[in-house]
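S.K.: This is the structure alone, sequence omitted:
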């Protein structure tokens, strides 16, 4: 059995006593060392040494007498007003953050018999929320005086009302956790913020696999790392964060990288290799682009998830590893299952908690706070702060949130864009000419569909382009691109309506195209003239 560690307050009244008569009095902290079936390895005694050092010294000496194997560590704990909820909670919350809990090596118990009622309630709340990774322990005096002074103990659960100020404190902490998952970025997209709220709840309450879906550069890897760090702060994952992009795992090396191998398992296996799953024991394994895993690796991974055991390559002895899995993908795994490229049973295991991360173009209202985040990150990495002048900032944000900005690489594109502008702004101010040059560079980076066609639409529609919905903009851009490569209105119509025309008895594709362009006050002649 693991050593037992008890954390509790010194009872300034209940634990006090002088002379030989004190041994006839039940003292809760001293009684912790008197139970033969509950052997305490260490007691962390929270005491105000300035006011009650004489009591704590005597209690330590008496515990040493009744239980020499129990070590007592006095933690000097000053609380200005022990009946003030906020003061008590703040002190205990800080203690929970700084104490070196090791749940793999020790079992922890929170002694709630001593201390004020306020302290007892705060200890309960912090234990319930897993700030203290412990059980609640209550000690009681003997019912009859002749029964001795050890009394009784019980590991219990309490049903206490949650005071408003404490509840508010938890709400604030939950909000802080959500902000942490967002890297402190004050995002404005309501759907994204609701998703982060759910992820924060799942991260704290569940150890089940999490599937993060979304396009490349949407932030899956960063979010997975933040989830790990949040769980680490709550003492839920004592192990490490292990990350791998499955698209980089190919051939025989894929099995070895994930599950390890024994010496001599294959040509070149000179030394034994633990593998990523073993390295993630008691921690978190992030498998990015999990849809790229081969069939054999998928089968092994499924068994490792279900049984926490697997066979390294070339070994006949199973290895155990208890890890939490977060998987990332920019592919539709449901479609991959239908196509036979991904195991349906593995997908079922991953699909309990699935979150779809939107791309940057789908969150235009979040571009501005992310822009500020990237500027701050540039300042930290380069020890040089760069800002926009007002006109340049407005110009960049207008483009970044417009339908012309498709953000193929999502936040990676935005980060690279800010880095380029900040680096080129030697004066520390990003000006209009730098922004215009960067906008042109981004359009070229995104190719004809994101550059030339959008430039043509801008010429055709002018300011009206900003009034067009993103859906209509994408459709119109495809129409314009097709028209650019067609010799006539009729040819463009046939290309655009090739599928539906087969289901119609009569066809007039040129007229359909003409009417479509008219919706945007455009004519074929205008489009043809500009191309």
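M.R.: Done, it's in. Because the structure is a prediction, the values reported are computed rather than measured.
S.K.: CA only for contacts and neighbour counts going forward, please
M.R.: Noted.
S.K.: Which residues in stretch 52-63 does the neighbour count mark as buried?
M.R.: 55, 56, 58, 59, 60, 62, 63 (16 or more other Cα atoms under 10 Å).
S.K.: That should have said stretch 206-217, apologies.
M.R.: 207, 208, 209, 210, 211, 212, 213, 214, 215, 216, 217.
S.K.: Comparison target, given below:
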């Protein structure tokens, strides 16, 4: 199928002495065209009739079906694509019985581009046919032809290159860290796909220090390298924004909007125009700010504080949170419509203690960061490295602040190490420091923690034995990113002895005894 070439197919007076692509298409002895769908408008009906007769002479086996497609402006991309898409939608393709090709030799450049788009998107299940005239094309003849299959997966070298580029992109998102956790690696691969194809908001969930900010920055850099964004990366921690200051910082303000507003302020959303806005801890925003954010996402416009003139900003949003926003929706603290808009692409980053196989490559990464930051390289001796990793992977290490804890730990050891060689003595000292720090975080009595979930009257009805145990369980739940992970940590000995078959269910039933569930605990 292809367009009639109103100039090249005409041939003028001595048409058999000139190369005419649509006729030449049917002159190849090794290429039989059973049916030709010849597309033209009403003005070219006479030429189409003549070309049909000429094809009947050179290839009686070819049946020509003439298709009328009238275009007001054949150089208007929108009109041409719409008309060709309608043609494709109405066509009864039968790929079981027929092979289809589209001839891009004739038609305007706009039509040729549209053929490529329709074939690549599989609206037209065909291959591309390109005709080339003979060296002396004015003397007529068939010339040559070439068939192009746009299914790039069929081309080994291209497929290999795409696979390499994909691997390079996922490695970039991981900051070059050779992570080993399968679930985390699958999540990064999916993020790479979404970053390449979608402009919709992303929601990154996970505990504090899990790497949401760094991942958001890498997503931005990847999209910018692929020319998907050209504006800046703007990051804001919503927990630092309060009251009118939040509205002003995010959306800007007009001069005189409030006391002290001596000049107009553009705001962070305006600054992110053409780029990416990362709103970390978005659950900390007030309901008013959430409403404006929602409109800014959907309509690319918002009203600065104290202004009667709307501002435009086209940005991609990445939101971060360390808690389950659906719980906040149930409490009336977060807008359900905003969560629905953010929830299209949601990715949950696991805690460091749920990725113990990734501690070693991240340890090496932190050593490299220390060297880049301080200008000196620190290393472990073998015994020190083995001892530190054994502790870091054990249940003794809670990694409460996740990668922030790990980064701070490496910095301390590298700074204190004699001649920048981290010894076993330095490691022993650091392990004691970490354990003391984590124990301080949990030194409060059980009632202090449980008051987040129970009234004083309800607490008084629970035995001290149960309160101590329940508080310890709640701390473990808060330190893990899922019910299953918390269950594995709590019942690791039972699982090793094969006396526990479903840790998550066991934990769920335990919490239910006190009318609690993991989502409520982990969200606090």
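M.R.: Arrived safely. Please read all numbers here as calculations on a predicted model, not as lab measurements.
S.K.: in the stretch 251-400 of structure 1, which spans are strands?
M.R.: 284-288, 309-310, 319-320, 324-329, 353-356, 387-388 (DSSP state E, counting those that start in this stretch).
S.K.: Cross the buried residues of stretch 52-63 of structure 1 against helices and list the overlap.
M.R.: 55, 56, 58, 59, 60, 62, 63 (DSSP state H).
S.K.: and of the strands of the stretch 251-400 of structure 1, who's closest to residue 264 of structure 1?
M.R.: Evaluated with Cα to Cα, these place strand 319-320 nearest to residue 264 of structure 1, the distance being 17.4 Å.
S.K.: From the contact counts, what lies against the closest one?
M.R.: strand 309-310 (3 or more Cα pairs under 8 Å, 6 or more residues apart in numbering; DSSP states H and E).
S.K.: which of the strands of the stretch 251-400 of structure 1 sits most buried?
M.R.: Most buried of the strands of the stretch 251-400 of structure 1, by mean neighbour count (mean count of other Cα atoms under 10 Å): strand 284-288, with a mean of 27.
S.K.: just checking, what packs against it?
M.R.: Checked by 3+ Cα pairs under 8 Å, 6+ apart, strand 284-288 of structure 1 has helix 220-233, strand 241-245, strand 324-329 packed alongside it.
S.K.: The same query, at a cut-off of 7 Å, please.
M.R.: Where contact means 3 or more Cα pairs under 7 Å, 6 or more residues apart in numbering; DSSP states H and E, strand 284-288 of structure 1 is packed against strand 241-245, strand 324-329.
S.K.: Just tell me which of the ones you listed ends up closest to residue 223 of structure 1.
M.R.: Comparing those by Cα to Cα, strand 324-329 comes nearest, at 10.0 Å.
S.K.: middle-most residue in structure 1, spatially?
M.R.: residue 227 (2.6 Å; Cα atoms, centre = their mean).
S.K.: how about that residue, what does it touch?
M.R.: Applying Cα atoms under 7 Å, 6 or more residues apart in numbering, one finds that residue 227 of structure 1 lies in contact with 181, 203.
S.K.: What separation is there between it and residue 285 of structure 1?
M.R.: 11 Å (Cα to Cα, to the nearest Å).
S.K.: what sits in contact with each of the two?
M.R.: With Cα under 7 Å, 6+ apart, residue 227 of structure 1 and residue 285 have no common neighbours.
S.K.: which one in structure 2 is aligned with the residue nearest to the centre of structure 1?
M.R.: Residue 227 of structure 1 maps onto residue 219 in structure 2, with residues paired by TM-score structural alignment.
S.K.: distance between stretch 474-481 of structure 1 and the chain's centre?
M.R.: The gap between where stretch 474-481 of structure 1 is centred and where its chain is centred comes out at 38 Å by Cα atoms, centre = their mean, to the nearest Å.
S.K.: Which of the buried residues of stretch 206-217 of structure 1 sits closest to residue 140 of structure 1?
M.R.: residue 207 (35.6 Å).
S.K.: how much space between the aligned partner of the closest one in structure 2 and residue 311 of structure 2?
M.R.: Matched by TM-score structural alignment, residue 207 of structure 1 corresponds to residue 199 in structure 2. According to Cα to Cα, residue 199 of structure 2 stands 20 Å off from residue 311 of structure 2.
S.K.: just residue 88 of structure 2 next, same as before
M.R.: If you go by Cα to Cα, the gap between residue 88 of structure 2 and residue 311 of structure 2 works out to 41 Å.
S.K.: what's the answer for residue 105 of structure 2, then?
M.R.: 47 Å.
S.K.: before we move on, what about residue 371 of structure 2?
M.R.: With Cα to Cα as the criterion, residue 371 of structure 2 and residue 311 of structure 2 are 44 Å apart.
S.K.: go on, residue 460 of structure 2?
M.R.: In terms of Cα to Cα, residue 460 of structure 2 sits 55 Å off from residue 311 of structure 2.
S.K.: Tell me which helix or strand the nearest residue to residue 3 of structure 2 once chain neighbours are set aside sits in.
M.R.: The shortest distance from residue 3 of structure 2 to any non-neighbouring residue, by Cα to Cα, 6 or more residues apart in numbering, is to residue 39 (4.6 Å). Using DSSP states H and E, residue 39 of structure 2 maps to strand 35-40.
S.K.: Leaving aside the residues adjacent along the chain, what's closest to residue 444 of structure 1?
M.R.: In space, residue 444 of structure 1 is closest to residue 451, 5.6 Å off (Cα to Cα, 6+ apart).
S.K.: wait, doesn't the one you found sit right on residue 439?
M.R.: No: at 9.6 Å, residue 451 of structure 1 and residue 439 do not qualify as touching, with contact defined as Cα atoms under 7 Å.
S.K.: and whatever residue of structure 1 lines up with residue 298 of structure 2, how far is that from residue 355 of structure 1?
M.R.: Counting by TM-score structural alignment, residue 298 of structure 2 lines up with residue 306 in structure 1. In this structure, residue 306 of structure 1 and residue 355 of structure 1 are 22 Å apart, going by Cα to Cα.
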